[in-house]
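J.: Make a model of this:
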Amino acid sequence: MTAHRSLIRRAAAVATAATAAVALAACGGGNDGSAGHDGHGRTSSPSTSASAGQGEHNGADVAFAKGMIPHHRQAVEMADLAQSRARSAEVRKLAAEIEKAQDPEIRTLSGWLASWGEEVPEEGRSAGHGEHSMSGMMTPEEMDELEKASGTAFDTAFMQMMIKHHEGAVEMARTEQADGAYQPAKDMADAIVTSQSAEITRMNELLGNN
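T.: Model (predicted):
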């Protein structure tokens, strides 16, 4: 009798354990599936998006880099002239800031193009000659005029030309903000809009236009 009751208790215990195991497996499986789905949706998707945003580029990014390189090169050339020709210390300071900001950006833009298998624009005035009308770049004649100026006349010509130049850069940067896909390029465009808009205001104030 004792043995019979013991057998019944063991059978009941096994049945209870089996039921609990089945319930636990079903519950755990549902949670794992739900957590796994939510996890992928909440963690891997942003990661994938971030990776795509950093790594992918489109035609607008290429156009931005190819246009901004000669544009920046000309600004640096203009800034170099200011160091020996400008009368105003404020103009020389502004020119130095422009050169300091744009030289590294030229290298960055060139690196992007190389990594994308695109050609980096050639150096020299002729490379950017065809773009002056759409991007605010100076014509060779305007650059010659600036080179021949000195003192107060240089200061005025430099700021007037650089305002036009910056306005072209801001326009190009806004196009990249709207149409680009490569996040570092869009970030650079943001920085260009902010910094060069501020410099336009500063130059207008020095010219007495505000």
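
J.: CA only for contacts and neighbour counts going forward, please
T.: Will do.

J.: Output the longest helix belonging to the protein.
T.: In the chain, ranked by residue count with DSSP state H as the criterion, the top helix is helix 2-39.

J.: so how far is that one off the chain centroid?
T.: How far helix 2-39 lies from its chain's middle: 56 Å, per Cα atoms, centre = their mean, to the nearest Å.

J.: From the contact counts, what lies against the very next helix or strand once past that helix?
T.: For helix 2-39, the following helix or strand on the C-terminal side (DSSP states H and E) is helix 45-55. Packing partners of helix 45-55 (3 or more Cα pairs under 8 Å, 6 or more residues apart in numbering; DSSP states H and E): helix 183-207.

J.: Give the buried residues for the helix it packs on.
T.: Within helix 183-207, the residues scored as buried using 16 or more other Cα atoms under 10 Å are 183-186, 188-190, 192-193, 196-197, 199-200, 202-203.

J.: Show me what it is packed up against.
T.: Using 3+ Cα pairs under 8 Å, 6+ apart, helix 183-207 is in contact with helix 45-55, helix 151-179.

J.: Check those helices for me and report the most buried one.
T.: helix 151-179 (a mean of 20; mean count of other Cα atoms under 10 Å).

J.: quick one, that helix and helix 183-207 angle?
T.: On the basis of axes from the mean of the first three to the mean of the last three Cα atoms, to 10 degrees, helix 151-179 is oriented at 150 degrees to helix 183-207.

J.: who does helix 151-179 touch, helix- and strand-wise?
T.: When contacts are defined as 3+ Cα pairs under 8 Å, 6+ apart, helix 151-179 sits against helix 59-85, helix 132-135, helix 140-148, helix 183-207.

J.: From the chain's centroid, how far away is it?
T.: In terms of Cα atoms, centre = their mean, the centre of helix 151-179 is found 19 Å from the chain centre.

J.: The structure of the following sequence is requested for comparison with the preceding one:
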Amino acid sequence: MRQNLWKTAAFIAFTGLVLAGCGGNDSGSMPGTDHSQPSSSQTSASAQAGDFNDADVTFASRMIPHHQQAVQMADMAIRKATTPEVKKLAGAIKAAQDPEIKTMSGWLTAWGKPVPAQSHGGHSAEEMPGMMTDDEMSDLGNAKDGMFDRMWTEMMIKHHLGAVAMAKAEQTGGKNAGATALAKKVEADQNREIATMRRLLRRLPAN
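T.: Presented below is the predicted three-dimensional model:
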């Protein structure tokens, strides 16, 4: 009798192992474990890369060189400005726009579009409003002391106004959520800096 009970228990245990093994094999066909199908993260990344239109490409392609020139002007002010407020503002502009250049460059790469080189020529004022000409940049580089501070502030206001116009156009016509969000941020940040610079101009020497 005791021997029969032992055999029965062994059979039940063996049957349980076989059933568990079969259940484990079935798990390989569950959704998400079939590597022949794209994962949700891969699908999302693919959709994000394709979620753009011509306005998004134009915004990134033109705002990159626009930002590059602003950073160039900021570097000049960090070196040459005599007014602490101008130096501080220049540092803030560089800190904000350098990462935005990298972000927009990443978008263009993901979209299969060319990333603009470090060059500010070949664009009309209609394409990139607020951009300084080569002569204006040369004049700024040659200015000294208080004259530099005032010239830089006036030119940066003009530059920022151009960026705000470009940002508004992106918010109106763009499709990519990241690009339109950045455009909204650019508009808010640069309008705030324009107000700061206009107040600063009232305290800078005229000549």
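
J.: Give me the TM-score for these two chains.
T.: Taking TM-score structural alignment, normalised by the length of the second structure as the basis, the two superposed chains have a TM-score of 0.72; 158 aligned residues with a Cα RMSD of 1.9 Å.

J.: and the helices and strands packed on helix 151-179 of the first structure as CSV, adding distance to residue 20 of the first structure?
T.: As requested, these are exported to CSV (distance: least, Cα to Cα, whole Å):
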stretch, distance to residue 20 of the first structure
helix 59-85, 59
helix 132-135, 74
helix 140-148, 86
helix 183-207, 52
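
J.: quick one, which of the ones you listed is nearest to residue 29 of the first structure?
T.: helix 183-207 (39.4 Å; Cα to Cα).

J.: Where does that closest one end up in the second structure?
T.: Under TM-score structural alignment, helix 183-207 of the first structure corresponds to residues 177-201 of the second structure.

J.: average offset between that stretch and the first structure?
T.: Its matched residues in the first structure lie on average 0.4 Å from stretch 177-201 of the second structure after superposition (mean Cα distance after the TM-score superposition for the first structure).

J.: Now tell me what touches that stretch from outside.
T.: 56, 59-60, 85, 89, 104, 150, 153-154, 157, 160-161, 163-164, 167-168, 170-171, 174 (Cα atoms under 8 Å, 6 or more residues apart in numbering).

J.: need the contact list for the residue mapped onto residue 80 of the first structure from the second structure.
T.: Residue correspondence to the second structure (TM-score structural alignment): residue 80 of the first structure is matched to residue 75. Neighbour list for residue 75 of the second structure: 90, 91, 94 [criterion: Cα under 8 Å, 6+ apart].

J.: Neighbour-wise, give me the winner out of these.
T.: residue 90 (25 neighbours; other Cα atoms under 10 Å).

J.: pretty sure that one contacts residue 74?
T.: Yes. Counting by Cα atoms under 8 Å, residue 90 of the second structure touches residue 74, with 4.5 Å between them.

J.: For the residue most central in space within the second structure, what is the enclosing helix or strand?
T.: The second structure has residue 103 as the residue nearest its centroid, 3.0 Å off, counting by Cα atoms, centre = their mean. Residue 103 of the second structure is located in helix 84-110, with elements delineated by DSSP H and E.

J.: what packs against that helix?
T.: Judged by 3+ Cα pairs under 8 Å, 6+ apart, helix 84-110 of the second structure is in contact with helix 54-80, helix 177-201.

J.: Next, the buried residues of that helix.
T.: Of the residues in helix 84-110 of the second structure, those buried (16+ other Cα under 10 Å) are 86-87, 89-91, 93-94, 97, 100-101, 103-105, 107-108.

J.: from those, which is closest to residue 22 of the second structure?
T.: The shortest approach to residue 22 of the second structure among the buried residues of helix 84-110 of the second structure belongs to residue 107, at 47.1 Å (Cα to Cα).

J.: ok, that closest one - contacts?
T.: For residue 107 of the second structure, the contact set (Cα under 8 Å, 6+ apart) comprises 49, 60.

J.: From residue 169 of the second structure, how far out is it?
T.: Using Cα to Cα, to the nearest Å, residue 107 of the second structure is found at 18 Å from residue 169 of the second structure.

J.: Now for the equivalent of residue 167 of the second structure over in the first structure: which residues touch it?
T.: Under the alignment (TM-score structural alignment), residue 167 of the second structure pairs with residue 173 of the first structure. Shown in contact with residue 173 of the first structure (Cα under 8 Å, 6+ apart): 64, 189, 190, 192, 193.

J.: Distance to residue 38 of the first structure added to those, as CSV?
T.: Supplementary listing: the contacts of residue 173 of the first structure in CSV, determined by distance: Cα to Cα, whole Å:
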residue, distance to residue 38 of the first structure
64, 38
189, 35
190, 34
192, 39
193, 39
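
J.: Tell me which of those residues you also see in the second structure.
T.: With both residues aligned by TM-score structural alignment, their matches' Cα atoms under 8 Å as the criterion, the subset of the contacts of residue 173 of the first structure whose aligned partners also touch in the second structure is 64, 189, 190, 192, 193.
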